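*Asks:* Fold the stuff below for me.
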Amino acid sequence: MNKSALAIILGGGQGSRLAPLTESRSKPAVPIAGKYRLVDIPISNCINSDIKRMFVLTQFNSASLNQHIKNTYHFSHFSTAFVDILAAEQTPDNPTWFQGTADAVRQCMQHFMNHEFDYALILSGDQLYQMNFNEMITAHEKSGAAISIATLPVSSKEAPEFGILKTNDESFITSFIEKPKAALLPEWTSEVSDEMKSEGRHYLASMGIYIFNRDLLVELMSNPDTKDFGKEIIPQAIGKHKVLSYQYEGYWTDIGNIDSFFEANLELTEDIPKFNLFDNSKRIYTRARTLPPTKISGKTTIEKTIMAEGCIINAAQINHSVIGIRSRIGTNSVITNSYLMGNDFYQNLEEISTNQSQHIINIGIGERCQINNTIVDKNCRIGNDVKLNGGKHLEDVNTKWYTVRDGIIVVKKGVVLPDGFSVG
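*Replies:* Just a heads-up that it's a prediction; the model follows:
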């Protein structure tokens, strides 16, 4: 186990841009790829890098995240490995909640300092990527840096959404600008690989992944006026300390809004996805459930689809979709370009029969439904002949049953949609 590094995973704020998926859960607890949670990504990257001492800092809607981590990450009694949750807590010294990413770390410093470590690895809980952190730590050590920032080449279209930086010949950061306007971009190009140049990715963006030397972190956290890493700590450190740019060219996406979340999930259905769930050396870990295999009855046509375990499928067609755990889809239903998150439990046969006799809608997708460009959150009850057709023709709207964002319909967790319900 890498004993030089301690991982600190930031649980994020309210996650309003990912609403309604974050109405009852924090961003890191949002289900992804049908069976994982977003927080599984940074934790798995740490485990694969042999970094097995992790703190997850949470504040908003943390019950679901706490339960997932408690039920998932168990290490040997003889190991010093752990994944501990630190929820925002009011104390005599800290009467306020977390005010930003740096403030969250500051308020939890007493817990970190109970452990020996040379480097603090600070990660976001809502990004999708596969990275060997040991390579970044090695580069940090060799350069003699006090801080290292993982950076990603991006295009001129993407650059205004990020913190953009410039480096010298030794990859030390010389200047930094937060979310530059398009007119300023020509001054902020960087030297990148030929492959990145061919893709038009000439700007180095901060990925929000940092390494801090222990002593410097202690020093920086002693200033209560700085609240955020990206907006204050990093810009103020450049010129005062050696800040290294660790350039990463693999797949990485920030799950910042419904559109990016939807795209990241459906991209997993490609023949060779950029985010590879099938790589033995980069496994993604999650809760081990004792579920039966998925059962497909009838003449179901399935193309470009990821399907989790425990599903009961009677659909006519499923195409370019992600089907989550314990999903139930009725006969003659058609699912396209959609993400069904699945269910947390099964109904028994007696309950299903009683509901049918009393015209109560059961959990899952009913018969003859047409679902397209839609996210269906967990434990929804969707009746027969329901039509959900997302697309750019729909205006953004928020109702008690569903939300439309960027043309994507998001059916809210636990909602009941009656027979014949239609959107789009």
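*Asks:* going forward, measure contacts and count neighbours with C-alpha atoms only.
*Replies:* Noted.
*Asks:* what comes into contact with the helix or strand Lys197 falls within?
*Replies:* Applying DSSP states H and E as the criterion places Lys197 in helix 194-198. Contact with helix 194-198 is made by 153, 202, 249, as judged by CA atoms under 8 Å, 6 or more residues apart in numbering.
*Asks:* Sequence B follows; please return its structure for comparison with A:
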Amino acid sequence: MSRANVVGIVQAGGKGSRMGVLTESRAKPALPFGGNYQLIDFPLSNLHHSGIDEVWLCVQYEAHSLLEQVAGGRPWELDRTRGGLRFVLPQETSAADTEDGFATGNADLLYRVRDTIRARGAEAVIVMSADHVYTLDFDDVLATHRDADAECTIVTTRCSREEAAAHATVTARRDGTVTGFAYKPERPTTSVVAAEILVYRPDVLITALEELASETEPQAESGSDTGLGDFGEHLVPWFVARGRTVAHAMSGYWIDAGRPETYMQAHRDLISGDVGIDDPHWPILTRQPQRSAARITDGAVVADSLVSSGAHVMGTVRRSVIGPGVIVERGAVVSDSIVFADTEIRAGSSVAWAIVDERVVVGAGARVGGRPRTRPVPTEKITILGMGARVTKNATVPLGADVAPGRLVR
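*Replies:* Modelled structure (predicted):
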């Protein structure tokens, strides 16, 4: 199979409501990661290094935030006349009550762009989510797909049984043929899960989408909804039942960073060196504004942390990620937290187990978050400050609070 006749479809259209105030004004894949990156950088970098140079980015919610980050595909050499990066908007369905054609799940989104897929006539389409952290050579996945003459190939990984309940579990025979698929099971029977990276034969995919939509659309709650939902609800079970779906087990690190608790865990893994995204032969490419080097003032303490360019640390930072241009003043303490770009943590304040969005001001002597007792730390125990929020001098933001963008906390 020629990589020149393969299309990568990156699904970046959802609202990302699980991330709460962090996605009120940005698409979830535009969230920063590790100070220097955005989540969207991971699928685009993996596609680039795998030689897939035709990429469709499906955008919908707060699309402007992604358009700015991807810069026309330039960091991944996708700014070209033929192939390259293409922005795909969902099509309206034929339902009489359709209002805006916005998709209600990733399978529903594929249905809405099925005519675009049909017209392209590729040999294979690789469909992936845009909010996962991993490295993967898609050439290996395509080889598995080709050698098995599969209609669908599911990339799998392993996680804890507890985490598996938030994903789709997969069982397969020794030859790779998938025999069992359970979407978000209450009691998972395996720790093998779908990594939300799938290769489809386009003609069979279109048949599946149209056949399933004819069954699910009459039961949909609104006229603009096909009822297809996410890939695990109807689409992949349809493929598995046909007996020509195979699993491709990926090695290395993978995490769905789409919930505050997993987003926080991914950063803690990055700090500990478990993520493995620093391979010079497989770098994560990104668009970043040019800033001066970080400054660590005499008397500052920085331990087990990452400090981005343009930051100025005069206080104490432990087990945290400090974004570009962040200022941590003398006497301030940031621990077990993620701080986005251009935020100010003023003198004598403390920030613990928090995700602090960009351009936030934490006033002198303020207290944000605290130290949760539960491990792993659940979402409800992580304090989140939205973009541009202001915490006044000596104010307190309790453990697990969500502060809306722009809000003043006294």
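*Asks:* now what about the TM-score between them?
*Replies:* The TM-score (TM-score structural alignment, normalised by the length of the second structure) is 0.85; 376 aligned residues with a CA RMSD of 2.4 Å.
*Asks:* now the helix holding Lys197 of the first structure: which residue numbers in the second structure?
*Replies:* Using TM-score structural alignment, helix 194-198 of the first structure corresponds to no residues of the second structure.
*Asks:* what comes up buried for that helix?
*Replies:* By 16 or more other CA atoms under 10 Å, the buried positions in helix 194-198 of the first structure come out as 196-197.
*Asks:* now the contacts of helix 194-198 of the first structure: which count as buried?
*Replies:* Among the contacts of helix 194-198 of the first structure, those classed as buried by 16+ other CA under 10 Å are 153, 202.
*Asks:* just checking, which of the contacts of helix 194-198 of the first structure belong to strands?
*Replies:* Pro153 (DSSP state E).
*Asks:* Go through the contacts of helix 194-198 of the first structure and name the one nearest Arg53 of the first structure.
*Replies:* Arg53 of the first structure has its nearest neighbour among the contacts of helix 194-198 of the first structure in Glu249, at 26.2 Å by CA to CA.
*Asks:* my read: the closest one touches Val154, true?
*Replies:* No - Glu249 of the first structure is beyond contact range of Val154, at 9.7 Å (criterion: CA atoms under 8 Å).
*Asks:* any idea where the helices of the second structure begin and end?
*Replies:* In the second structure, the helices defined using DSSP state H lie at 41-49, 63-70, 106-112, 114-120, 138-147, 161-164, 202-216, 235-242, 260-272.
*Asks:* Need the ones you listed in TSV (columns: distance to Met19 of the second structure and mean neighbour count).
*Replies:* Formatted as TSV, those follow (distance: least, CA to CA, whole Å; neighbours: other CA atoms under 10 Å):
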stretch	distance to Met19 of the second structure	mean neighbour count
helix 41-49	18	24
helix 63-70	15	18
helix 106-112	18	24
helix 114-120	29	14
helix 138-147	28	18
helix 161-164	17	16
helix 202-216	29	17
helix 235-242	26	17
helix 260-272	6	20
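*Asks:* which one is the corresponding residue of the second structure for Asp259 of the first structure nearest to, not counting chain neighbours?
*Replies:* In the second structure, the residue paired with Asp259 of the first structure is Glu261, using TM-score structural alignment. In this structure, Glu261 of the second structure finds its nearest non-sequential neighbour in Thr379, 4.8 Å apart by CA to CA, 6 or more residues apart in numbering.
*Asks:* residues near the one you found, how many?
*Replies:* Thr379 of the second structure has 17 neighbouring residues, counting by other CA atoms under 10 Å.
*Asks:* Please determine how far it is located from Arg259 of the second structure.
*Replies:* Using CA to CA, to the nearest Å, one obtains 7 Å as the distance from Thr379 of the second structure to Arg259 of the second structure.
*Asks:* try Asp139 of the second structure
*Replies:* Using CA to CA, Asp139 of the second structure is found at 29 Å from Arg259 of the second structure.
*Asks:* go on, Gln265 of the second structure?
*Replies:* Per CA to CA, Gln265 of the second structure is found 10 Å from Arg259 of the second structure.
*Asks:* before we move on, what about Asp140 of the second structure?
*Replies:* Taking CA to CA, one finds Asp140 of the second structure at 29 Å from Arg259 of the second structure.
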